[in-house]
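Asks: only the shape, not the letters, is given here:
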């Protein structure tokens, strides 16, 4: 069924009143998304949101067929969370508006706990989940004794709440925070664990993943539109490395047919994405129209191929993206809207 030429979506990002008043598709950092949607016959308009604009934005979204969302879980500028936005998105979704990424899907995919829930898939690694501070205090020292660990808050972005922790003598640890940009520092283990108390506020867990020794060989970001790979990004990441390892490199983007990553593409499309969706009880047609999975290199396979270790999935504010990805995003959006229109017409 063809999508109506009158179908419209809003593209939503965080901003204040002046930013909302000044927002234009052609001058937005997401201009390539607006253009790709237009090529698919979908009208799109900006929807700049902040907590004090919620009612106004709600009225705007209720007049749309869909809304595509670019808002981080935690603002790197202010630390603000998006609880009010998630409530708004659930409201408009219940009213029949297509939302991507829906907050309920983000709560399953776009959190660090996905590493624990999918740890037995081929992309998995040694991962523990601490539901509360007592379980963390009871189990973390023993896990730390087995080797370097990476602790991760369940929700975050931009390296917020990610620590590389190396045990020194059983009583002290060397800690490097991913977002700090500074050198590692040494603190008593008890002090470090006490500082984590706040991370459990609101019932959120902490995720504990074994440090990957090949991290200096580069990270591959796999961009996905729905259940199809839309491109790749490759970067040498130094966020958890020492100063002697030099700075991180810019991420270099490439299309889905990049020959370096065809094995990863095949694994994602034929195995890992379907397995993840099944494990997390996510219907494939509700997967985000754009999301990404970050992989570090794991041990070589017996055949000499690289293995891949999942270290994060991002669903909330995936941008920038490869030049080919906006078209994949737009086509996925078109298909989702057409399917919803067909269901509505047949109801």
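Replies: Everything's here; your move. These numbers come from a predicted model, not from an experiment.

Asks: alpha carbons only for contacts and neighbour counts from here, please
Replies: Will do.

Asks: and residue 159, how many neighbours?
Replies: Using other C-alpha atoms under 10 Å, the number of residues around residue 159 comes to 17.

Asks: correction: the previous question concerned residue 212.
Replies: By the criterion of other C-alpha under 10 Å, residue 212 has 18 neighbours.

Asks: helices and strands around the longest helix belonging to the chain, which ones?
Replies: Looking across the chain with DSSP state H, the single longest helix is helix 325-346. Contact here means 3 or more C-alpha pairs under 8 Å, 6 or more residues apart in numbering; DSSP states H and E; on that basis helix 325-346 packs against helix 31-39, strand 219-225, strand 228-235.

Asks: kindly recompute the last result at 10 Å.
Replies: Contacts defined by 3 or more C-alpha pairs under 10 Å, 6 or more residues apart in numbering; DSSP states H and E place helix 325-346 against strand 8-14, helix 31-39, strand 66-70, strand 98-100, strand 219-225, strand 228-235.

Asks: quick one, the next helix-or-strand element following the longest one and strand 66-70 angle?
Replies: The reference is to helix 31-39. Following helix 31-39 in sequence order, the next helix or strand is strand 43-49 (DSSP states H and E). Orientation note: strand 43-49 sits at an angle of 50 degrees relative to strand 66-70 (axes from the mean of the first three to the mean of the last three C-alpha atoms, to 10 degrees).

Asks: try this one side by side with the last:
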């Protein structure tokens, strides 16, 4: 056993603080060192993948992934392939890329739509055609939230409201020149767009690897905060 752990991070991004790391990365590193293990942070780039693999497989017992989905400009494909190679080489993955993909995908909300946890009018758009056909109708039922599949910092998560009085009823497909008020969760900044322009803007979240948009009803109590439950198997261990 080498008694060394590597922490992978991405360069830049809104999840970093003044030292270039996520807020809790250095406390994690220091806590590992207090246990008598070595630990270091390595920034990941696609072009460094082979060098990082060769370096990490010979020096570390495990890795901790601290790269938010969407933080790598080139996507997660090469990064996840590298993590799989390291896992196959014997490193303990925290977490394995398959687990990150399965638990992190926003379409889990759609899979839960028939339970009491998620409203039944929750949809996933995997193609631009689905989105442009369905969203003009779903927004007619009231405020909606669109969530991109990548990331967990609030980037690409939009609260969408009809800005002006329009003569319509629930279930109508609204015209593309309908004025919208759009608020992004990452910093609560507001943009005003037409429905057509906003949908065109949102196409970027659908195209590409693992691209997708979730469309769900706005839940007003989100302003009160979130409840996060950690489970081991099916047993809650922390709320």
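Replies: Thanks, I have the structure now. From a predicted model like this one, the values you see are computed outputs, not experimental measurements.

Asks: could you get me the TM-score between them?
Replies: After superposition, the two chains reach a TM-score (TM-score structural alignment, normalised by the length of structure 2) of 0.75; 213 aligned residues with a C-alpha RMSD of 2.9 Å.

Asks: rewinding a little: tabulate the helices and strands packed on helix 325-346 of structure 1 in JSON lines, adding columns for distance to residue 343 of structure 1 and mean neighbour count.
Replies: JSON lines is the format used below for these (distance: least, C-alpha to C-alpha, whole Å; neighbours: other C-alpha atoms under 10 Å):
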{"stretch": "strand 8-14", "distance to residue 343 of structure 1": "18", "mean neighbour count": "21"}
{"stretch": "helix 31-39", "distance to residue 343 of structure 1": "22", "mean neighbour count": "18"}
{"stretch": "strand 66-70", "distance to residue 343 of structure 1": "15", "mean neighbour count": "24"}
{"stretch": "strand 98-100", "distance to residue 343 of structure 1": "13", "mean neighbour count": "23"}
{"stretch": "strand 219-225", "distance to residue 343 of structure 1": "22", "mean neighbour count": "25"}
{"stretch": "strand 228-235", "distance to residue 343 of structure 1": "23", "mean neighbour count": "22"}
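
Asks: between those, which one is nearest to residue 182 of structure 1?
Replies: strand 228-235 (19.5 Å; C-alpha to C-alpha).

Asks: tabulate the helices and strands packed on helix 325-346 of structure 1 (JSON lines), appending distance to residue 312 of structure 1.
Replies: Shown next, in JSON lines, are those (distance: least, C-alpha to C-alpha, whole Å):
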{"stretch": "strand 8-14", "distance to residue 312 of structure 1": "22"}
{"stretch": "helix 31-39", "distance to residue 312 of structure 1": "24"}
{"stretch": "strand 66-70", "distance to residue 312 of structure 1": "17"}
{"stretch": "strand 98-100", "distance to residue 312 of structure 1": "19"}
{"stretch": "strand 219-225", "distance to residue 312 of structure 1": "9"}
{"stretch": "strand 228-235", "distance to residue 312 of structure 1": "14"}
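
Asks: right, and those - which one's nearest residue 83 of structure 1?
Replies: Smallest distance to residue 83 of structure 1 across those (C-alpha to C-alpha): 12.7 Å, for strand 8-14.

Asks: how about that closest one, aligned to which bit of structure 2?
Replies: Residues 4-10 of structure 2 are the counterpart of strand 8-14 of structure 1, counting by TM-score structural alignment.

Asks: and the contacts of the matching stretch?
Replies: Around stretch 4-10 of structure 2, the neighbours that count as contacts under C-alpha atoms under 10 Å, 6 or more residues apart in numbering are 16, 20-22, 25-26, 28-29, 32-33, 36-45, 56, 59-68, 71-73, 79, 83, 91-92, 94.

Asks: try 8 Å this time
Replies: 21, 25, 29, 37-45, 56, 59-67, 71-72 (C-alpha atoms under 8 Å, 6 or more residues apart in numbering).

Asks: what does stretch 216-228 of structure 2 give?
Replies: Stretch 216-228 of structure 2 is contacted from outside by 119, 121, 122, 123, 142, 143, 144, 145, 146, 159, 239, using C-alpha under 8 Å, 6+ apart.

Asks: go with 7 Å
Replies: 121, 122, 123, 143, 144, 145, 146, 239 (C-alpha atoms under 7 Å, 6 or more residues apart in numbering).

Asks: one more: stretch 148-167 of structure 1?
Replies: In contact with stretch 148-167 of structure 1 (C-alpha under 7 Å, 6+ apart) are residues 72-74, 111-113, 144-145, 173-179, 199, 204-211, 240.

Asks: what about residue 126 of structure 2, neighbour count?
Replies: 17.

Asks: just residue 148 of structure 1 next, same as before
Replies: Residue 148 of structure 1 has 20 neighbouring residues, counting by other C-alpha under 10 Å.

Asks: now do residue 55 of structure 2
Replies: Neighbours of residue 55 of structure 2 (other C-alpha under 10 Å): 11.

Asks: one more: residue 182 of structure 1?
Replies: 14.

Asks: how about the contacts made by the residue mapped onto it from structure 2?
Replies: Superposed on structure 2 with TM-score structural alignment, residue 182 of structure 1 falls opposite residue 189. For residue 189 of structure 2, the contact set (C-alpha under 7 Å, 6+ apart) comprises residue 183.
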